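Q: Following is a predicted model, sequence given first.
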Amino acid sequence: MKKDQVILFDTTLRDGEQTPGVNLNENDKVKIALRLEKLGIDIIEAGFAAASPGDAKAVRAVAEAVHKPLVVSLARTNKNDIDEVVKAFKGITNVGIHIFIATSPIHRERKLGMTKQEVVDKAVESVAYASQFFDHIEFSCEDSTRTELEFLREISEKVIEAGATVLNFPDTVGYTTPEEYTELFQYILNHTRGIEKVILSCHCHDDLGLALSNSIAAMKAGALQIEGCINGIGERAGNVALEEVAALIETRSEHYQRKTGINLKEIAKTSNLVSRLTGISIPPNKAVVGGNAYAHSSGIHQDGVIKDKSTYEILKPESVGFSETKLVLGKLSGRHALKKRYEELGYHVDDQQLKEIFTKYKELTDRKKEIFDNDIIALLESEQPNEGTNYLSFQDVSLQVLNNKQYRAFVNINGKDQQVIEGIAKGNGPIDAIFNAIDTLINLDVELVDYKITSVSQGKDSLGEVFVKVSSGNSIFQGRGMDVDIIVASTTAYIDAINRIINVSETNEKVINGYEVKTT
């Protein structure tokens, strides 16, 4: 194997399944294993054969399903565990075993109740026994980062002599730092007899958020194998996320001078499958595969990405299997992002239109958490010029609930020269009261014919669009209003209908009580 090639060992089906609440059945494991094979994983740890007959069956099913990756099963340092692995893999080639025992003082004394010599003897005995059946034998010193370096050297030399082909030094509780982990691997490389016969491996947990940093430190110090899980799942805070390892090595290949066999374009599919089958959702801010990993909401960022994606993206979403960069429209988005989204939706917006729409857009973002395509389409359509003049425009509205289950509405409307006029009226409901209040301001005979509310987009804070039909004389007029607040939308819809009536009215004066309006 080339020294610049990093072996990726996936333990999603074993350590990942130890995530609280996760229980993968045989079919689930096979589905994930086949996806890991497409991803380009080198070694798949399919489970713990001795744990249960079901786990042993699943381990075998995975080994039968995949062809390229090496498949291994975990085993403790006892003959029964090893026999269960042998039985599970009987008749199948390209398989191996992963044997472990704890080596740190706290584990030796408090968990195992064993001396150093007893731990060494047990390890050597088990590795020697497994060597009768397997060419690939990985040996792990559980909790190695809290183990004396001299003892790690001692047990490493003995298991190498017994037939181990891979030495794994797990940071089982996520305790170490990159500097300390580097020191561990350098010490083993420089002081262990027979070290040239084996591959060094790291296995990092993320209890202190250092799993990725520690894995890369181990790689730089001489580890040729990195173990982890898809999406970083696993015991407690989880394992290092293998998709992050692969993406980092690929993105910074000139710096690390390393490579993997991973097909990055399969990352998104693999991540989504693991998430779905384990029931563990991917945090939106998760590196590489999170929903926000390639989303930009800041206006400054969006402007940069529109001009050149590399301004704010070091990893292309397409390179890891996602469709495209997302410009998330929100309160921090700028005009460039809004105009680009209109263009993507097939709408042409000139600079003047954009200026007018953007004002309403910013008002909307102050009241709505997420802006959808239908929201901005509705804003654009609401800006389309209507025939005639808008004599009246909405100022504000408030409601009072009365003891007799009626409502009192207070409606302020801007009239000529932005003069504010107020209408007050009661009604059997909030909308009835509002419309009655508006009626007090006009010298027109208006009757509501139809009233309809629709949701423009999705979510509880969706824009509501209200359509009203009113009759005046022998004609029917339609008005429309739109707002997050359905009361405001209803008010503006009724005012819109009144404006349309005024525009075609043959009466040139006093269509509004106490307020002179002249039609053109």
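A: Arrived safely.
Q: CA atoms for contacts and neighbours, from now on please.
A: Noted.
Q: Going by neighbour count, which residues in stretch 184-200 are buried?
A: Within stretch 184-200, the residues scored as buried using 16 or more other CA atoms under 10 Å are L184, F185, Q186, Y187, I188, L189, T192, R193, I195, V198, I199, L200.
Q: Let me have those in TSV, extended by distance to K368.
A: Below are the buried residues of stretch 184-200 laid out as TSV (distance: CA to CA, whole Å):
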residue	distance to K368
L184	52
F185	52
Q186	55
Y187	57
I188	57
L189	58
T192	62
R193	65
I195	61
V198	58
I199	55
L200	53
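Q: Take this one as well and set it beside the first:
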Amino acid sequence: MFIFKRSVSRVPPVQLTYKNMLKDPSKKYPLAKQIKINRTWPDKIITKAPRWLSTDLRDGNQSLPDPMSVEEKKLYFHKLIDIGFKEIEVSFPSASQTDFDFTRYAVENAPEDVTIQVLTQSREQLVRRTVESVIGAKSAIIHIYLATSDIFRNVVFNMTKEEAIKKAVETTKLVKQLTSQHPETDWNLEFSPEAFSDTPVEFSVEICEAVKNAWEPTESKPMIFNLPATVEVASPNIYADQIEYFCQNITEREKIIVSVHCHNDRGCGVAATELGLLAGADRVEGCIFGNGERTGNVDLVTVALNLYTQGISPNLDFSNLEEIIEISEKCNKIPIHPRSPYSGSLVVCAFSGSHQDAIKKGFAKAPKEKWEIPYLPLDPKDIGRNYEAVIRVNSQSGKGGASWIILRSLGLDLPRQLQVHFSSLVQRTAESLGRELKSNEIIKLFQDEYIIPTPLQLKDFEINKKRELKAQINDFQIKGQGNGPISAFINALSNKFDILFEVNNYFEHSLESGSSSKAVSFIQLSYYNQNGEKISKWGLGINHDVSQASIEAILSVVNKLIKNNELNT
């Protein structure tokens, strides 16, 4: 077990005024450029899962304050394989001996159907080291990249467009030469025009055409062009336009795989990825919980389960999401946000009374074939979570929340009037404690209030054809008469204790199906106290015999009065 700590710099707070934020930010931040294309993506739908690449061990790992150890990388690597990833970017092998050694481990331990991908800059000595790291692999992808945006070329690398194209082609030819010397491996090339999202689309197509001509892919063995939103600089629709422009204008489209690698600077990584797929992308790169530089890579769990909840198999298995979360948090040492889609600890929880009531009714009425539960787009059981986490109760919760807990835990379907009564008790308790109530606390609160087995206990009873009842209570007997067991027992209690009860509400249901099922009786009785005030209380009884269950429910009310010193025995 580990504890996440956040270091806080003790600096005076900055007063945000218009001296800091501009009244007219357009003077500093220009609007993203629109692309004029004959777009078709808005009318398309996603009908199948893309190819997936996990870059958790490379892009995700390099962004960690404390990078994974070799053992942690091994644990993560095998979990990615268990999930179903067939392409895994494992490292930047030329960066360190540790990365190189782990790459060798991945090569030697990857299943035959898993392709190892490695990343390198477009520098000869780094390319040679990178190819060396995956020699002997069943299949491998050499991923080369080169900055193509104006700001990177001009500011960072001082490189013209012509020089960039020449560099990309030289690196491609070098990879082709080196890999041809090892035909035992099924080699492929991935090229990324880095910062594609901020690159003029015409130049992206131009440099990729040059790389494609140098690599010479075929229809049976297409190469990969990764078109990354290295920095998310515009809204997702513009990124989709860029992807569609590329797909429309690159030649020999059938000989390439278009891959998207979205970062999340604007918080739109998932949307950009989905729109990129609509625009023609075939492959998605990211991390399973969105780890990565700055605001992270796209969250592959979210993209995959978005497909799943639309009836499309993502071909990735998140059946045991809790275990995946545990491994991720252990290896990355970064917690999953509790509100993170699908994976967050609170995303399947409802605290609001209206939400809880809708969910409870949804479970009661939902058809068996289709999942149609209000507020829950995904069945928690599909990702290894139970229904106990769906509804949690605090002072904001209504009658639906507490009654859901009782239904799921005890099988008791509380009548509405009792739901209202119990929820007010739960709310007062939560307010007094100043926190959420746990399920076991709610159950105990319910039992202490409505199921009171002592001091009076029913030993035996009988009722004849004249509806005369005899009941053995503890060591004494009571007698009464009425039009049924309930009225006869109340009459017997009145004769014994000189208290007149009136039945306000009565409900019953079977606790479980089958011939051995028990009956549950809920009863609300009212009476006048010594001050002449009319008081009502609920009781509950459970027994194989419906009449006995009803009598025990009445006794529960009486026992409550005795314990509260409202009735003398």
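A: Nice, I can see it. These numbers come from a predicted model, not from an experiment.
Q: sorry, back to before: output the buried residues of stretch 184-200 of structure 1 as TSV; include the columns secondary structure and distance to I357 of structure 1.
A: Shown next, in TSV, are these (DSSP: H, G, I helix; E, B strand; the rest coil; distance: CA to CA, whole Å):
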residue	secondary structure	distance to I357 of structure 1
L184	helix	61
F185	helix	60
Q186	helix	62
Y187	helix	65
I188	helix	65
L189	helix	65
T192	coil	70
R193	coil	73
I195	helix	69
V198	coil	66
I199	strand	62
L200	strand	60
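Q: now the residue nearest to V468 of structure 1 when sequence neighbours are not counted: how far from A493 of structure 1?
A: Nearest non-adjacent residue to V468 of structure 1, counting by CA to CA, 6 or more residues apart in numbering: Y451, 4.6 Å away. Look at Y451 of structure 1 and A493 of structure 1: by CA to CA, to the nearest Å, they are 10 Å apart.
Q: Comparing those two, which residue is more hemmed in?
A: Ranked by neighbour count (other CA atoms under 10 Å), Y451 of structure 1 and A493 place A493 first, with 24 against 17.
Q: Buried residues in whatever helix or strand the more buried one lives in, which are they?
A: Assigned by DSSP states H and E, A493 of structure 1 falls within helix 486-504. For helix 486-504 of structure 1, a neighbour-count test (16+ other CA under 10 Å) marks 486-503 as buried.
Q: packing partners for it?
A: Packing partners of helix 486-504 of structure 1 (3 or more CA pairs under 8 Å, 6 or more residues apart in numbering; DSSP states H and E): strand 393-401, helix 430-439, strand 464-472, strand 475-483.
Q: how does it look with 10 Å?
A: If contacts are counted by 3 or more CA pairs under 10 Å, 6 or more residues apart in numbering; DSSP states H and E, helix 486-504 of structure 1 sits against strand 393-401, strand 407-414, helix 430-439, strand 447-455, strand 464-472, strand 475-483.
Q: closest to K122 of structure 1 out of those?
A: K122 of structure 1 lies closest, by CA to CA, to one member of those: strand 447-455, at 68.3 Å.
Q: ok, and what's touching that closest one?
A: 374-375, 431-432, 435, 439, 461-473, 476-482, 484, 486, 489-490, 493-494 (CA atoms under 10 Å, 6 or more residues apart in numbering).
Q: distance between it and the chain's centre?
A: 40 Å (CA atoms, centre = their mean, to the nearest Å).
Q: so that strand corresponds to what in structure 2?
A: Counting by TM-score structural alignment, strand 447-455 of structure 1 pairs with no residue of structure 2.
Q: got the angle for that strand vs helix 430-439?
A: Strand 447-455 of structure 1 runs at 130 degrees relative to helix 430-439, counting by axes from the mean of the first three to the mean of the last three CA atoms, to 10 degrees.
Q: and strand 447-455 of structure 1 with helix 486-504, angle?
A: Angle, strand 447-455 of structure 1 to helix 486-504, by the same axes, to 10 degrees: 130 degrees.
Q: tell me the angle of strand 447-455 of structure 1 relative to strand 475-483?
A: Here the directions of strand 447-455 of structure 1 and strand 475-483 differ by 30 degrees (the same axes, to 10 degrees).
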